[in-house]
Structures are given as C-alpha cells and as structure tokens.
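J.: sharing a model that was predicted from the sequence below.
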Amino acid sequence: MAQSPIAHADDEVAAGQQCDLIIIGAGIYGIQAARTYLELHPTAKVNILEASSSIGGVWSHERIYDAFWTQTPLGILGFSDQPMHDVPKEECYYGFFKAKHVSTYLKRYCEDHVYDGSSLGSRVQMQTKVGSVKKDEGEWHVQCNDGEISFRSRHLFDASGLTSTPNWPSLPSQSEFRGMIIHHKEFASFERRLAASPEKKRSIAVLGGAKSAADVAYSCAKAGMDVTWIIRRSGSGPAALVSAKGKAGYANSNELSYTRMTSLFLASIFSPAMGYHWLSHWLNRSMAGRWLVKKLWQQTQDEAVEEADYDREDGKANGFANLRPDTDLFWQNDSTGVNQRKDFFDVIAQKVKVVREDISHLDSTGLVLHDTDRSHVDADIIVCATGWKLDHPYYSEESAVAFGLPVRNHLLDPSTKTRWLKLEQDAEADVLRRFPILDSEWAYRQSAYPRYTETVETPFRLWKSMVPPSDSSLVFLGKLMLGNHFRDAEVQALFACAVLDGNARLPVKPEMEQDIARTTVWCRRRYLRKGLSGNWFYWDTIPYHDSLLAHIGLSAHRGKSWMQDLFRPGFSEDLQGLLPEYRGKYY
C-alpha cells in the first residue's frame, strides 16, 4: 500500500515509547481490539490511550445515569468469551436493562483478561489525551498531553469511535441566558448534582429528537421537573421508538431483528455475504417481493405507532402527537430506538411538553421559538441531546483527506472531487439495479435525499468502513452506526488484526475506491439524511458482519443447519468459534 502523505514527526515524538500496537480509545472497540490482538500475539506490547479517567466510552461510569438503558438485550449484548449473567431479572424489561450493569461488566472484563502477566485494564493509559498523530519512516508517532508523553509503533488502531466530541447546536444570543447549558455527555454528572438538592424545582429544556433526548426528557420528568422537549422542525424529526416486545417465539424485538431472515428484508448492500441469493433477488427485484418488504415494514411501523398511541387524550395538552416520526420506519431517516420502559410513553404524554419548532434565539430566562408568535419556553437548564461531531482533531487536514475521513468539501482538490463524483455516478446505476425499492415512489414520498454536490462535508471513505485506501497500517474501529456495537467491536477487531497480519486480502486502491463509492451511494439512498455520512448501517448489523467475516474466510458464526442459520438471532455466544477458526486457518 502507498504511504500516506504525512508530515515528519518532531524529535520529541520520535523518542516516544516503542509499542507493537497503539490503540486510541478505551471504549468497547479499543478493549476488544486489544483483547483480540493479544489473543493472537500474547507477548506483544499494546498501549491503549484513553483521554478520560475510566474505560468504556459511552458505557463508562462517568457517563452512566439512571434512565440510561441498553438498546440491546441480554444474550445479544456482550462479548462472546464472557457473557453477562449477573443482571437481576427485576431490572430487565424484555431483556433490556440499565446501562450501569454494562459499566460493571467492562471493568470486570478488563480485569479478567491477562496476557503475559498484564491485564487489559493495566494497559490503558488513563487521562492520556492524544494531541497529534503523524507517520515518519514507517512508524506512527502519537503525541499526548501537550507533548508530555508519546508513543510509536508500526501499527495503529483508532478506536475513538463516534461519541467523543459533543455537537453543540447554534443558539443565537446564548450569552444572554442566565441559566446552565450542558451536553448530553455531561448529563450523568449533572443528574448526580441534582440529586444532592432535590428540593429545588427546575425548568428543563431538552433539545434533540433521538433516543438520548427521549431518555433525558424521561429522566427529568420522573424527577419532578418541568420539562419541555424541543425537536427542530427543520431536522429529520423525532426518533421512532419500536416496541421491546418479541413475537413469533422471540423473547424481544431485537432477537427478531438480528436474524438473517429479517436481514433479507433490508435492501442491504451487504446481503450477498449472507447467501440465500435467490430469495434476496426475489425480495429486492420482483414486484411481489418489494410489495412483501413494504407490507412487513408497514406492519412493524403500525405496531410501534399503536404502542405509543400518539393521539391519546392524556397527551393532547402537552403536544404528545409531535413525537410521531416524519418518515417511514424502513428509512431510519429520523433515527430509531427501543422503548425499554413500560411507563415511558405515559410519563412523556402526561408530564413533558413536546414542541416541534426551530429556535430563534435565547434570552435571559429561556428560549424564543421561531414560530409566528415567537413563543417563549422558560428554562433555567438547557440539555443539548444533539449528537456528536464527526471530527478528527489530532489528524492534520492533509492526513484526514488522505485517510478518507470526513472533511469540508473545499479541502478536496478539483481532480479528487471529480474522481469521486464519477465513481459515485457509475455506482448509482448498479445500486438502483440491485435495489429498485430505493428509487421507487415509496422512496420519493420520504424526504428527498440531498445529492453529493449539496453536502458540506465529504462522507467517510474507508474500505469496509475501517481501512484507509492509502495506508493499511492504520485501521479505524467503530466509525459507523449500527444496531449492536458489542458484536461490531468483536467482528471489526478480528478483521483489523487480519489486516495487520496480512491475512485479509486487500484489493488494489482503485478497487477499494469503487467499493467505497458503491457503499456511499447505497447509504445515501437507503438512509436518506442519516446516510449522507456514508457510515449509517443501522439495520445492517448481521449482513455487514457476515461480509467482513466472509472476506477472511470464517464461518464459525453461522448456524449448523439452514433453519438455524436463517432464524436464530445473532447471540454473542455465536462468535466464540471465530478465534479458533482464524488460528486454524492462518497459523
């Protein structure tokens, strides 16, 4: 592979600690990447760099609050070699449970995994903030804490994920507001401060339409606060919250979602790796198949709407109907979550005022909306549950362009822009031939997806959503959004190790770019606004993972019979055979 165009490292960085592998981030991707690499290379020197004071990323103790529940149930959440067993049944709702148990599980996982006398936990360098990443003469140089410490290695895993840097909304006249403004990332510590003075009544404005905003609004309402939940009219709308309940013999809705049979109804670009080509072809290309796909998705959507009961009487005064999603569930354009609490919709309908409007500006006592009346929302605390920035602060702009990270369009030279536009135009015909449903009247009834030339930032352009076409000694982990990140961490970690070990066949750069362009076009067509970043595979957990494992020739995760292969959920224990199979194949 060609070396990436990176500036030379300075002398201080070049003298850093020598490692066999550097991993940035001690969330679930970094932890699993270290475990997998050390299973294969137990005497290797692996350093995990973590900016915060605890492991786990979004699951770290410092970010856990009481209303934060898992979106993945027991049996499916967790790593294959150490299942979660100690969650009390009374703290579960159809298998979903409080996130605090995940934090405890990860701490124990890091303590229990010991290689060459050192546990995973002992290899994490806490409060080590990466300042710059450069490459010089075949080695990566990672400088941390304003140059106080540095590391060097021939291989680098960037497992910083997508939930590190808060995305702050634009709030005109913010300086006039006399109250407090926090991001969802800080809500756990904020909740602990509130618990210390429960006697004080507070007015809370929650900004955002996704599941994190729903959790914050619910948490504050249960605590007896006056809550107004504001969802931008100009955005993608409120998240669809599907039922946690299972059917057809499945314990919960996730078990049904994470089967290959269900995955055949996704119009997923990764579906060939699952097999069953005749069924996939019929569902995607025949009129009867597409009718069936729409019918089943409509049924699922109707069930979610029925459970929420958006037009209920007890929610009319508070605008509960404003939580009805703007687009059909299939498209995931407005995000999706699982309703993990029996009383969630009742609490929101009765105790939370829901507003669909843009914000004009702030004043000293709250927010002024952009409606014709310039309505005022009183608030002494504003919680911004507005997601995360796709930033990469420790790479130079030149490096970001070379690696395929999202950058402002103007940073690309004209020839590069033209090349990618041509690749995507060529790919679009193939995508629509394979998935006519993405070009149907049903698609156009949803919010029209912006064209490539209208986007401000480029999408992720990583091969397999992991590998920069310019340099395979660097692998990105967790730079995508899908339904089960624990499973993804385990599969991506093994694929990344196969890349470093030379056991994953890497296409030449032009072939990589063609594959990336095809995925980018499909993602925009399939997931509308959410798909603009090229990394939104929310429904595609099983087919995406099948495609990674098929590429390195592994099948231990498949069912033993065709019935089991099609209808068994993707339980975490099903991945137990991957490492033994990988060793047997390549070692």
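T.: Good, I have the coordinates.
J.: make it CA atoms for all contacts and neighbour counts henceforth
T.: Will do.
J.: is it true that Phe157 lies in a strand?
T.: Yes. The assignment for Phe157 is a strand, going by DSSP: H, G, I helix; E, B strand; the rest coil.
J.: what's near enough to touch it?
T.: By Cα atoms under 8 Å, 6 or more residues apart in numbering, Phe157 lies in contact with 21-24, 30, 33, 474-477.
J.: ok, the residue most central in space within the chain to Thr336 distance?
T.: What sits nearest the mean C-alpha location of the chain, by Cα atoms, centre = their mean, is Met481, with 3.0 Å. Using Cα to Cα, to the nearest Å, Met481 is found at 11 Å from Thr336.
J.: the contacts of Phe157 into CSV, with extra columns for neighbour count and distance to Ser555?
T.: Shown next, in CSV, are the contacts of Phe157 (neighbours: other Cα atoms under 10 Å; distance: Cα to Cα, whole Å):
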residue, neighbour count, distance to Ser555
Leu21, 22, 27
Ile22, 26, 29
Ile23, 25, 27
Ile24, 26, 29
Gly30, 30, 24
Ala33, 28, 20
Leu474, 22, 26
Val475, 26, 23
Phe476, 26, 24
Leu477, 27, 22
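J.: does Met466 touch Val475 like I think?
T.: Yes. Counting by Cα atoms under 8 Å, Met466 does reach Val475; the two are 5.6 Å apart.
J.: what is in contact with these two at once?
T.: Joint contacts of Met466 and Val475 (Cα under 8 Å, 6+ apart) are Ala496.
J.: how many neighbours does the residue lying closest to the residue nearest to the centre of the chain once chain neighbours are set aside have?
T.: Spatial nearest neighbour of Met481, chain neighbours left out: Trp536 (4.9 Å); criterion: Cα to Cα, 6 or more residues apart in numbering. Neighbour count for Trp536, taken as other Cα atoms under 10 Å: 23.
J.: okay, now the one to match up with it:
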Amino acid sequence: MESVDVTIIGAGWSGLAALKTYHQVHPDASIVLYDSAASVGGVWAKHRLYAGLKSNNMLGTYEFSDFPMDKSFGVQPGEHIPGHIIQTYMERFLEHFHLTPFVHLNTQVLTAENNSDTTWTLTTRSNDTSRTIHTRKLIVCTGITSTPYLPVFGGQDTFHCPLFHTHDLPKHQSTLFHPPNRITVFGGTKSAWDAVYAAATAGAHVDWVIRENGHGPVWMAPAHVTPLGKWLEKLVTTRLLTWFSPCIWGDADGCSTIRTLLHNTRLGRKLVDAFWSILADDVIKLNKYDSHPETAKLKPWISPFWIASGLSILNYPTDIFALITAGNVTVHIARIARLSLGTVHLSSGTDLPSNALIAATGWQATPTIQFHTAHSLGFPWSQDPIHQDIIHRADKEILSRFPRLRTPPPRSTPFAPLAPGAPATAKHPMRLSRFMVPPALSESKSLVFLGLTMTINTTMIAQAQALWATAYLSDELVLTPRERCPEDLRVKYGSDGSDMDLVWETALHSQFGVHRYRGGFGKRNPDFVFDAVPYVDLLLRDLGLGWTRKGALKWLVPYGVEDYRGLVEEWLQTDRVTSLKDGKKDV
C-alpha cells in the first residue's frame, strides 16, 4: 500500500492553493493531488469550457496574490477573463512553483476510511485500475459545483432530443446552437443566462423557462454599480460597505460597535435598508428591466439583501437584453409539466417545440467520495450532528442579534424545491467549524474541507483557507471559538466530551445562513458576498496575523488578493510557529 503524508482531492482554485501552501510550509512532505478530470481547473477544466465562457471577475480579482495574471496572458484591465485563459493560468501556476509532479489527473477517489489512529485509507480508480492509498492528512477540495443535479422530467423517455445539464454544454454547443433550432433553457441562475446567451447569439431561438415557485431570476448587475459607478467586485470588499451586511462573524473585523449600531437600532436598520434599496434600484434602472414586457420577467423577485452569491455580473460582449427585446429569446414564467416528442409542455399550458432542453438546475453539494467514519461529517443530507435544542437556541440568538432577519422577504408564490432530492431539500446546512472542519473530528486534525463557501472572492478565500488548513493540520493552530456556549446547554449536552463552545459556534455560523440568505443557498452551505472580508479576518485572527492589511484608509478602500501577498511567509515568521522553525514538526 502506498503511503503519503497529505492527499488533496480536487484541482480547482482551492486544491491548487492547498498544494502550493502545504508544500511551501512542508517542502519535504510527500503530497499527492488527485483529480478525476483530464486537466486541472475544477470548474475551469478543459472539458467544461465552451465558446464564449468568461469569468464574472475582471482582471486583477481572479488570481493568486503570489502569481499575478500579467500581460502575457493577453487580458486587458477592465476585461472579464476567458475560460481558457483561466485554465492556462492554473497550469502555469503549477509550473511556476514546480508543483506539476504532485498532480495526478484522471484519478477518482472512491472511498475514504477514517482509521483508529486518525489517518485515512483511500481507494482510487484510474484507467480502470484501483489502488489503495494510506494518507496521514486529507484535504478535500471538490467544492460544490463538481456533481451536476439533473432532475427527472415526466415523459423524458419520449422527448428524443438532447436533454442535459449546463455542465455538459461543451459537448453539444457546436451541433445544437444554430438556426433554425429552438432551444429550451430551464432555470434562472447565471449558468442559465450563459446558456441563453450562447444559444441566441449563435442564431438559435431560445425559450427560457423560469419556474414560478423557485427563487426566480438571479440578480445580474453591471460591472460598475451605484450612482458613483463603483466596481462591484471592489464594492463588496470595502470594509465600510461590509458593515451594512448583518453577519454573525462580522465583529472579526474589529468594528463590533458600528455593526451593533447599524443592526440593533431602528435608525441603523433604516440606514441598512436604504443601502440595499439604492443598490437594487440602481441595478434595475441600469438594466432597464421595465422597458419591455419580456425583460420585465427577468427583474429579480426579492431584494439583493437576501441572495448572497446569487448576485452575478453581466460579462457578455454584447447586450443580452437586446436579444430578448428583438425576439430571439422568449421568457416563460412556469414549470415544466412534462415532455413529449420534441416538445416541452409548461404548467401555463404553453407547448414549446424544442430541439434540446438544457437544465440549469444546480449541483449536489456533498462530495461523491464515500466516507467511512464513526463520526458525522455534517453533510446536508445526513442526520444533523448538532442536537436540535442547540439549533433552536442558536436560531433565537441569531434573530435576537439581528432583528432584520425576523422578517423574511415577501413572495407572490410560495417556494417549492424543484424535486425530491434536489439541492434545496437539504436537511440542514453543512455543519463545519470555520466552514472547513467537522467538529467531531476537530481534535484529530486530519481532515479539512476547502472551497465550500460560495462567494465572488474565490481566490482571496482559497488562499486564506489554504494557510489556515495547513496550520491546523500541522498542529500549529488551536481552533479557539470566539463564541461561548450557554451554560445550560454546556451542562446538558457536554457530557460526551465535546467542545461545546465549538459546537455552539458551528451552530451559530451555519444556521446564520438559513436566516440571512433565504434567496440563496444558506440552508445548505456557506453562501455570502459582503461577508467575505470579515471571514478572512476571522481566519487571520486564528493564525495570529494582522487582519487589517492596510493603513489609515483601511475602512474606505477595497481589499484585493494583492493585500494578502506574502501571507505564508508572514505566518512562518510569527512567534506562534515554533516547531516548524526548529525543524521538529512531524508532518
């Protein structure tokens, strides 16, 4: 049996950050990174790229701080980054830091068994060959967009046309997207917008179906918003503006007094509501939703206050709304009732002749790896590892701290999950401390999950999580909760030896998303936008590092990946990192 010090699963942003960081801290450790795809990149792997695919981020905000995307990549300031450039960047990142030999592609990790000595035994499959790997530490970076969710439609066996998830769009784009084909796209997410744009600009007519009992169309903002024309990606990382987002870990930014005034006083809450109203009205006016009956159907149904990473960016080279007003795209607010030969039948009674049905129906958040462990990992479709009494108390605490969350957004139609087993049917949010560590396994320091947060600051968080995970797995970080468990809960449920402060804090942080992001995925996984910088602050505080990163204007200027350049070297020089300096750390 092959034995290694560390195994990383997944070659997306988080996996690459984890590989580079762990190797930098432990240059002599044996490390392997497995990915089932034939190329690195995760969502940007070669097999997932299609013509016209670009990032929501513009140049400078979608890269690692220690490897800037320079002019050799051919992207200009103010441009969104083409998908193939992102994939190339990731390959060159590995080459630059001499990490390519650690990466093993076309290798799927099937099972992970937690041994009594806290190590892990993995089974892998590559080219129909199975192997067993023994690893001391396990870093899972498969994220939440690896396994597509495709529901079963009534009558789909009689449809006799391509029916596929947006994940598989690259396989069909060249054969389907041309006149006079009619393409039906189902869903209101950013991937649905992308599919609609790709099909319509290629000359196909698109029928865009958004179900009336779902979350509705995603918020699509221009790259620059507010009357001041602020760059949206920078807006969400400006500390002054993050204060307007109620956040359970928000006081990690050192501004608890200001946050209390904004979210625990009537005047403060009025200011918060005004901020979100200005942001919403600005986007609605810029997109001219109300100027045409068809574009009016795409106006979001709830305030951006409630949607988290559902806030997306218009990154198309031409105006997608012009395709709609010109009749190239027809929007239908209805459910798909059933399918028949070449036809999609809607609940509204409309029948759509279709040459293909593309489903933008989300992703399964739980890794496909089969975990065998005596302890709960806190996955959303498993039994909740935290007692319901603790959850109910956490709910009361959250609503007490943030009264604005007591009033959910109004809806004209009640929300319903797409189907049994759909992503929205999760039993509970992921129960992970710092959104990375199962509390039941916190003492073993052998397992972390990275990349489960949904934000628009992917690389900033990937870097911070990678360093935090490396320190934690190296036993150079004590996971110290900032929240203290109520004494009666400690007495009642602490008899099994659990760190009740850790359990309580995990309940608060994970349950917070249920109330805060009702229009997003808060019921399933960490999903936030304006709370990314305070989250990084939280991780840096754990690491004993300075979190403000800037001078006197730290509250007024946006943060970017460049502000965290040299973070690993900075941490290695701290007084807390003792055994690594002495060369005594057993990796």
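T.: Yep, that arrived. Quantities reported herein were computed from a predicted structural model and do not represent experimental measurements.
J.: alignment lookup: the residue nearest to Met481 of the first structure to the second structure.
T.: When the second structure is aligned by TM-score structural alignment, Trp536 of the first structure is paired with Asp527.
J.: correct me, but its match touches Met454?
T.: Yes. Between Asp527 of the second structure and Met454 there is a contact at 4.5 Å, judged by Cα under 8 Å.
J.: list the residues that contact both of these two?
T.: Residues within reach of Asp527 of the second structure and of Met454 at once, by Cα under 8 Å, 6+ apart, are Ser309.
J.: among the contacts of Phe157 of the first structure, which ones are in strands?
T.: Cross-referencing these against strands under DSSP state E gives 21-24, 474-476.
J.: ok, the residues you listed vs Gly249 of the first structure, which is closest?
T.: Taking Cα to Cα as the measure, Gly249 of the first structure lies nearest Phe476 of those, at 37.5 Å.
J.: quick check, that closest one in contact with Met466.
T.: Yes. The criterion here is Cα under 8 Å, and Phe476 of the first structure meets it with Met466 at 4.8 Å.
J.: tally of neighbours for Leu411 of the first structure?
T.: What Leu411 of the first structure shows, counting by other Cα under 10 Å, is a neighbour count of 15.
J.: do you know how far it is from Pro469 of the first structure?
T.: Leu411 of the first structure sits at a distance of 18 Å from Pro469 of the first structure (criterion: Cα to Cα).
J.: identify the residues contacting the longest helix along the second structure?
T.: When the second structure is parsed with DSSP state H, its longest helix is helix 266-287. In this structure, residues lying in contact with helix 266-287 of the second structure by Cα under 8 Å, 6+ apart are 220-222, 225-227, 244-245, 261-263, 299, 303-305, 321, 404.
J.: how close does it sit to the first structure?
T.: Following the fit onto the first structure, the mean deviation recorded for helix 266-287 of the second structure is 0.9 Å by mean Cα distance after the TM-score superposition for the first structure.
J.: buried ones in that helix?
T.: Under the neighbour-count criterion of 16 or more other Cα atoms under 10 Å, helix 266-287 of the second structure has 268-269, 272-273, 275-276, 279-280, 282-284, 287 buried.
J.: which part of the first structure matches that helix?
T.: Using TM-score structural alignment, helix 266-287 of the second structure pairs with 287-308 in the first structure.
J.: show me where the stretch 301-450 of the second structure has strands.
T.: Taking DSSP state E, counting those that start in this stretch as the test, the strands found in the stretch 301-450 of the second structure are 311-313, 329-333, 336-340, 343-346, 351-353, 356-359, 363-364, 370-372, 447-449.
J.: for Lys171 of the second structure, find the nearest of the ones you listed.
T.: With distances scored as Cα to Cα, the stretch of the strands of the stretch 301-450 of the second structure nearest to Lys171 of the second structure is strand 356-359 (12.0 Å).
J.: contacts for the closest one, please.
T.: By Cα under 8 Å, 6+ apart, the list of residues contacting strand 356-359 of the second structure reads 150, 161-166, 169, 176, 182-187, 192, 195, 342.
J.: of these, which belong to strands?
T.: Short answer: the contacts of strand 356-359 of the second structure in strands (DSSP E) are 163-165, 182-186.
J.: now the residues you listed in JSON lines, with neighbour count?
T.: Converted to JSON lines, those look like this (neighbours: other Cα atoms under 10 Å):
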{"residue": "Leu163", "neighbour count": "17"}
{"residue": "Phe164", "neighbour count": "18"}
{"residue": "His165", "neighbour count": "21"}
{"residue": "Arg182", "neighbour count": "25"}
{"residue": "Ile183", "neighbour count": "27"}
{"residue": "Thr184", "neighbour count": "28"}
{"residue": "Val185", "neighbour count": "26"}
{"residue": "Phe186", "neighbour count": "26"}
